[in-house]
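Engineer: sequence plus predicted model, see below.
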Amino acid sequence: MKERIVILGGGESGTGAALLAQQQGYDVFLSDFGKLKESHAEVLKLNGIDFETGSHTADKILNADWIIKSPGIPKKAAIINQIKEAGIPIISEIEFASKFTDKKIIAITGSNGKTTTTSLIAFMLERADLKVGLGGNIGHSFAKMVMNDQDYDLYVLELSSFQLDDIDTFKPYVSILLNITPDHLDEYDYDIKKYGQAKLRIAKNQTEEDYFIFNADDEITSELLKETNIKAQKLGFSLIDEKQAAFADDINFNINHPDKFNMTVEELALNGKHNVSNSLAAAMNGNILKLRKSIIKDSLMEFDAVEHRLESVISVHGIEFINDSKATNVNSVFYALQSMKTPTIWIVGGKDKGNNYEELIPMVKKKVKAIVCLGLDNSKIVETFSPFVDQIIETNNMKDAVNTAYLLGKNGETVLLSPACASFDLFESYEHRGKLFKEEVHKL
């Protein structure tokens, strides 16, 4: 009798997991509490995979041998509690797919910079003529790629803490932890340590033959590493300590181990201190994989920033518009404001995830001329920054936000969309929010 796998969630990862499970001979059922995208539903129908939408039917789920949980489903959801009470193992799509490939995996996690670093690493490897499977929290479903495993030389995966919560044997060759700052704490009992421990699971199964790259400047990471047994070779990168395996200051960009490599910070395509750190991590990975130094350097010099992350849109009458819609937490916004070089009109707001905006006050006092709130509830933002910023205007749609920011700006100034919040009060996703921002800017 076939083993039965039930997939919860029919997004990119869930649909991919269903297809791989079917390919591997399992009895497959997919359940989505919401509404499936038409494209996903069509794929399931074409492949004869049984599914339901709009509810989770316990009788069809609790007879599973395995549950594959999509990362967007809260750990405290009622169906998850029922599954745990029934003693059915829960794994992630990442864990499941990794069982069916022996290709090297490069895995990247962190509160900020994951997408940029993952994309930069994939860009670098493709420049080296390697066939890269780019997926996880970005791009394609890992499971769907593994269905055609022969098409790839290796995989580069961006991983969230939610995806790492449900791994058991997943083992990357190189794991990268960029930083740990408060984010999604509502899913971790508002405990930064529990959230950080979820991130560190990326190195849980690595051996002495593998590599763990980490941010030696990150205080929470450093504290957690003292109490975590990681067998992989640990390589730190730093903007402070030149004795680490990789180090950069305001001028020099140096990889010290396993091979030496150097260039200048000025040559990097990505601006801002946070992106120097991201570039160090990517260069270290290239070094470990023994890419030619010329390929590493050229990639770092030519890579374009990812969409919705400090993305320059256009200048209108000398006012530069920057789309940083992907900045969904306070720490991301800190880095964005830090990189601003002219007086800034800051568009901020959305669905708050327990943000402590006070951390941004010093940077706001230094960089921000005016604030345009974009959200259904802006009270926390107004309360925090009104003592320090004279002009704070509330809006609840993108058109008004962009037009207001434009009227507040002058030649030589910058309008920055960097929300510090999730997008779900007014938009479908941060991509949707960024797309509408760019559309409204181009109408000016």
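Structural biologist: That came through, no problem.

Engineer: could you use CA atoms for every contact and neighbour count after this?
Structural biologist: OK.

Engineer: who touches the closest residue in space to residue 424 that isn't next to it in sequence in this structure?
Structural biologist: With sequence-adjacent residues excluded and distances taken as C-alpha to C-alpha, 6 or more residues apart in numbering, residue 424 is closest to residue 351, at 6.1 Å. By C-alpha atoms under 8 Å, 6 or more residues apart in numbering, the contact list for residue 351 reads 375, 421-425.

Engineer: this is the other structure I want to compare:
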Amino acid sequence: MNTAKTTDTQKFPLQGADGAARLVVLGGGESGVGAAYLARQQGYDVFLSDFGQLADKYKNQLVEWNIRFEEGGHTEAEILNAAEVVKSPGIPDKAPIIQKLIAQGTAVISEIEFAGRYTNAKMICITGSNGKTTTSSLTYHILKNAGLNVGLAGNIGKSFAYQVATEKFEYYVLEISSFMLDNMYQFRADISVLLNITADHLDRYDYKLENYAASKMRITQNQTATDHFIFCADDAETIKAMQGQNIAAQQLPCSIEKMIDQGAYLDHDNLIINVHQQHFQMSINELALQGKHNIYNSMASGIVAKVLELRNETMRESMGNFRNIEHRLEFVAKISGISFINDSKATNVNSTWYALESMTSDVVLILGGVDKGNDYSMLRSLVKQKVKAIVCLGKDNKRIHDAFEDDVEIIVNTASASEAAQVAYHLAEKGDTVLLSPACASFDLFKNYEDRGQQFKDAVKEL
């Protein structure tokens, strides 16, 4: 179980008018509002500040809970007087207000770090450049079906802090991003999972992959010899990042390329898991999640289940009937023999690679959006093999044209989800798949990837 997490930052020197310790929350989204609620519950003098505008839902909650807040800017006098600051993972350390807090020695922590102080639940923490939402959802599905009292939080669902304040879960499955890890210090995972490391969000890491990888390795910090670390033995960047690290936890690798003594591996078409005399076997053809990348995701979730000594029958049933999350390789419809797949959550090149790798038919691929310095070269081989046309969905598609003009005969520009769906439908033939897997962020034309995926699904239904 998690030990009590007491830090020097909890001995607050700065107080509000009623003598309560002053805590400031920066960012008024799901995680920030949840942290504010937990802090209020724990007796803090709480102030929430958002540089942008708050959603009505969150504003109403803050008013209902009698928590002071501001939007549309930061009042520095209110913020710099905090004993401690909980910041949204979306706010970079380079933001001026964060730099001022750091300069004066004010502790700046993540919601996960803060909420972890107030629960002794077992923590199953899952990170990776790709697959973490799917693996977190599958792990939660297995544990819940096994009868465990478990919550799902982090980058997914209701905020961890809000659940700590309102629930009494004995286990948490937490999807953890590198941005969250950067501001976690005393928090400890009982079971940590690192799925893979590929170039993503490098603008936050001085464009150095090794900095991003070091951030991912923080998933193992504070772990002890009684804890477990699950990782992919086939991922070169993960193995490289582990070198020189002092990992105290018991290591449980997974591989589809070689036999593993303690961990998971593939024996022909059978997924094998061996953990501390606990043995599990299942045909990959029976897994709900298909495709090479999903074998790794299923292995990681399966190892977690075996560490917790769950019954094989429960695992087999859950891994066979799991339904993937919305916007991740989500089947939308079959029209005139053409399958439409919504993979809007693929916001980087590696995610799109995984999506294409799992396709078994010819593909009309919908790509584009806000390009985060993408290197499309890793897609070229799969595009040559499987893609008959590319439909660009974004304001600036030049880099996509430059990357694939020698590999695909047809590349068309579109400016809305409806137009993209219609053009792709006309380019596809019976037996083909129209795949929305953009490899880019969505903010040029959409609110977020969910909005992009929903507009695509609505457009398909109108065909």
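Structural biologist: Yep, that arrived. Because the structure is a prediction, the values reported are computed rather than measured.

Engineer: so the one helix or strand residue 437 of structure 1 maps to matches what in structure 2?
Structural biologist: Residue 437 of structure 1 belongs to helix 430-443 when elements are defined using DSSP states H and E. On structure 2, the counterpart of helix 430-443 of structure 1 by TM-score structural alignment is residues 449-462.

Engineer: do stretch 298-315 of structure 1 as well
Structural biologist: The alignment of stretch 298-315 of structure 1 onto structure 2 (TM-score structural alignment) covers residues 317-334.

Engineer: same check on stretch 387-402 of structure 1?
Structural biologist: So stretch 387-402 of structure 1 sits over residues 406-421 in structure 2, by TM-score structural alignment.

Engineer: need the contact partners of the matching stretch.
Structural biologist: Residues outside stretch 406-421 of structure 2 that contact it (C-alpha under 8 Å, 6+ apart): 366, 380, 383-384, 387-395, 397, 401, 405, 445, 452, 455-456, 459-460.

Engineer: and if you look at stretch 182-197 of structure 1?
Structural biologist: 74-75, 111, 161, 180-181, 220-221, 224, 329, 331, 353-354.

Engineer: which of those residues are buried?
Structural biologist: Buried members of those, scored by 16 or more other C-alpha atoms under 10 Å, are 111, 161, 180-181, 220-221, 329, 331, 353.

Engineer: show only the entries of those residues found in strands.
Structural biologist: Among those, DSSP state E puts none in strands.

Engineer: now, the most widely separated pair of those?
Structural biologist: Of all pairs drawn from those, the one with the longest distance (C-alpha to C-alpha) is 221 and 353, at 21.5 Å.

Engineer: pick the one among the buried ones among the contacts of stretch 182-197 of structure 1 closest to residue 89 of structure 1.
Structural biologist: For these, the minimum distance to residue 89 of structure 1 (C-alpha to C-alpha) is 18.4 Å, reached by residue 161.

Engineer: now residue 261 of structure 1: closest residue in space, sequence neighbours ignored.
Structural biologist: Distances taken as C-alpha to C-alpha, 6+ apart put residue 255 closest to residue 261 of structure 1, at 5.0 Å, once the chain neighbours are dropped.
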